[in-house]
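Asker: can't give you the sequence, but here's the structure:
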């Protein structure tokens, strides 16, 4: 699942990834299958290259990655998935984008709509919230004693990053989508490892939530996370200070 650039979301997602690694691998596997339909070589398929980077950042075994790519390229039998995106609003008008890979769009649409309705939200039309987001490359790096913030920032910016920021426990590097791979490669060449490395949707405006709304919205996110058809969720919620899911 993908949220925005606030450390709370990154931390929550990392914890859930550790607890539900099998489910995460299943979802990334679908992404690899979809991306590999446009070519099985990451050298010529930028989308596949990005998803492979995401898979590696999640510590997905190379055998799983290779098998999914072969399925997408038609070398192994595979289910035919569709890429469908839903847009809507959660509690307090939080903007939400849901990306799904599904073999049954009626099932997925019904499940997503039910989840929004159940937890105080509603689905909108295509384009109803995407204007509140920018597509960006995002790399999240854990703070350690070995990493010098100033040196890391200069390395990232010189490689072509748009922005560098320090959160409580991590550094965040933001790039234009087309610069993502080159910046990531430059950092990797210096031995930098990532908690996350992916193309994502970052809000250009945030919706602040109080404690009650934070709890309601987290329940909506958790329910979407349980749906095997849902791959990524982006939103512009700013959780209440002190909120822990």
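Answerer: Great, that's in hand. As the structure is a prediction and not an experimental result, all values here were calculated from the model. Numbering: from 1, shown residues only.

Asker: going forward, measure contacts between C-alpha atoms and count neighbours the same way
Answerer: Will do.

Asker: buried ones in the longest strand along the chain?
Answerer: In the chain, taking DSSP state E as the definition, the longest strand is strand 133-142. Neighbour-count burial for strand 133-142 flags 133, 136-142 (criterion: 16 or more other CA atoms under 10 Å).

Asker: which strands or helices does it pack on?
Answerer: strand 170-175, helix 180-189, strand 196-203 (3 or more CA pairs under 8 Å, 6 or more residues apart in numbering; DSSP states H and E).

Asker: so how far is residue 184 from the closest residue to residue 182 other than its chain neighbours?
Answerer: The shortest distance from residue 182 to any residue other than its chain neighbours is 7.2 Å, reached at residue 159 (CA to CA, 6 or more residues apart in numbering). Going from residue 159 to residue 184 by CA to CA, to the nearest Å gives 9 Å.

Asker: try it against this one:
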């Protein structure tokens, strides 16, 4: 798990993201719209849409909102939403990938360029940092009474890359595990785990850093503040970085 993912989970545990609930629903709606637009409007026939709907439900998004988002994907007269990926460097040379969903690419590019430059970084060309990341599937599970060894044995499925602690809760407080997959195997692995009686909490595609960097003590707060600012932008869906942090340091900054 990346340092930024740990930071996000620490904020969740400490209730630091409650104020973002409304913005979250907007982001979830955009993901549903994009998924439905690029495939079937039936979640059973569109795994990306199914993941988006499952995520929306997990975040208590009302069913009517979900239905409206799916309908909007084919609605005439609606503003066109497109996916754009931005790459660049932030404070301390940290590599960053930003996935955005926008109805105005010029506005989004301008605002993100400003965020990067204001935080001692800069946007780069496509591919400028992408080579330091790999696409992966993440299936977060609740193993029940199983330990990591037992779960790993149960997860010997084609397409599984790794099994690791998720870090979404402190040790001893119901911490779960992540089953890491090849991207194309995500849904097959999810279905196989559920068929084996394992509770799946979520399934998603991510970009994981293959080369990481550890910001020094004086830079950690700058980097985390920058990543938070990106995540809070209304057009940003996902933020990935290659920064790694010491968990004690993250707790101190939370």
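Answerer: Done, it's in. If you're wondering where the values come from, they're calculated on a predicted model, not measured in any experiment.

Asker: quick one: which of residue 159 and residue 184 of structure 1 has more around it?
Answerer: Of the pair residue 159 of structure 1 and residue 184, residue 184 is the one with more neighbours under other CA atoms under 10 Å, namely 26 against 18.

Asker: over in structure 2, tell me which residue corresponds to that one.
Answerer: Residue 184 of structure 1 maps onto residue 190 in structure 2 when the alignment is built from TM-score structural alignment.

Asker: ok, now which ones touch the residue nearest to that match when sequence neighbours are not counted?
Answerer: Spatial nearest neighbour of residue 190 of structure 2, excluding adjacent residues (CA to CA, 6+ apart): residue 139 at 6.4 Å. Neighbouring residues of residue 139 of structure 2 by CA atoms under 8 Å, 6 or more residues apart in numbering: 178-181, 186, 190, 200-204.

Asker: mind picking the two most distant members of those residues?
Answerer: The span of the contacts of residue 139 of structure 2, defined through CA to CA, is set by 181 and 201 at 15.3 Å.

Asker: those two: which is more packed in?
Answerer: Neighbours were counted for residue 181 of structure 2 and for residue 201 using other CA under 10 Å; residue 181 has more, 25 against 16.

Asker: which residue packs closest to that one, ignoring adjacent ones?
Answerer: Nearest one to residue 181 of structure 2, counting by CA to CA, 6+ apart, is residue 160 at 4.3 Å.

Asker: surely the one you found touches residue 178?
Answerer: No: look at residue 160 of structure 2 against residue 178 with CA atoms under 8 Å: they stay out of range, at 10.6 Å.

Asker: re earlier: mean offset of the longest strand of structure 1 relative to structure 2 (after superposition)
Answerer: Compared with structure 2 after fitting, strand 133-142 of structure 1 has a mean deviation of 1.8 Å; criterion: mean CA distance after the TM-score superposition for structure 1.

Asker: starting at the chain centroid, how far to that strand?
Answerer: Its chain's average C-alpha position is 9 Å from that of strand 133-142 of structure 1, according to CA atoms, centre = their mean, to the nearest Å.

Asker: now do stretch 55-67 of structure 1
Answerer: Between the centre of stretch 55-67 of structure 1 and the centre of its host chain there is 16 Å, according to CA atoms, centre = their mean.

Asker: okay, how far is it across it, tip to tip?
Answerer: One end of stretch 55-67 of structure 1 to the other measures 13 Å (CA to CA).

Asker: what lines up with residue 215 of structure 2 in structure 1?
Answerer: Per TM-score structural alignment, residue 215 of structure 2 is aligned with residue 209.

Asker: so how many other residues sit close to that match?
Answerer: With other CA under 10 Å as criterion, residue 209 of structure 1 counts 21.

Asker: ok, now residue 4 of structure 2?
Answerer: Neighbourhood size, residue 4 of structure 2 [other CA under 10 Å]: 21.

Asker: equivalent analysis for residue 46 of structure 1, please.
Answerer: Residue 46 of structure 1 has 17 neighbours, counted by other CA under 10 Å.

Asker: for the equivalent of it over in structure 2, give me its contacts.
Answerer: Using TM-score structural alignment as the criterion, residue 46 of structure 1 maps onto residue 47 of structure 2. Neighbour list for residue 47 of structure 2: residue 187 [criterion: CA under 8 Å, 6+ apart].

Asker: before we move on, what about residue 93 of structure 2?
Answerer: Counting by CA under 8 Å, 6+ apart, residue 93 of structure 2 touches residue 121.

Asker: now it: how far from residue 16 of structure 2?
Answerer: Taking CA to CA, one finds residue 93 of structure 2 at 27 Å from residue 16 of structure 2.

Asker: quick one: the strands in structure 1?
Answerer: Counting by DSSP E, structure 1 has strands at residues 82-89, 95-102, 122-123, 133-142, 163-166, 170-175, 196-203, 207-208, 230-235, 237-238.

Asker: stretch 118-128 of structure 1 spans what distance, first to last residue?
Answerer: 20 Å.

Asker: who's in contact with the match of residue 184 of structure 1?
Answerer: Residues near residue 190 of structure 2 by CA under 8 Å, 6+ apart: 139, 200, 203.

Asker: for those, which one is nearest residue 230 of structure 2?
Answerer: For those, the minimum distance to residue 230 of structure 2 (CA to CA) is 22.8 Å, reached by residue 203.

Asker: tell me who's in contact with that closest one.
Answerer: Shown in contact with residue 203 of structure 2 (CA under 8 Å, 6+ apart): 51, 137-140, 186-187, 190.

Asker: quick one: map it onto structure 1.
Answerer: So residue 203 of structure 2 corresponds to residue 197, using TM-score structural alignment.

Asker: from residue 210 of structure 1, how far out is that match?
Answerer: From residue 197 of structure 1 to residue 210 of structure 1 the distance is 30 Å (CA to CA).

Asker: likewise for residue 92 of structure 1?
Answerer: In this view, residue 92 of structure 1 and residue 210 of structure 1 are 9 Å apart by CA to CA.

Asker: more neighbours: which of the two?
Answerer: Neighbour totals were compared for residue 92 of structure 1 and residue 210, and residue 92 leads with 17 against 13 (other CA under 10 Å).

Asker: spit out the contact partners of the more buried one.
Answerer: 207, 209, 213.

Asker: across to structure 2, which of those residues hold up?
Answerer: For those, the subset whose aligned partners also touch in structure 2 (both residues aligned by TM-score structural alignment, their matches' CA atoms under 8 Å) is 209, 213.

Asker: closest to residue 166 of structure 1 among the contacts of residue 92 of structure 1?
Answerer: Distances from residue 166 of structure 1 to the contacts of residue 92 of structure 1, taken by CA to CA, are shortest for residue 207, at 21.3 Å.
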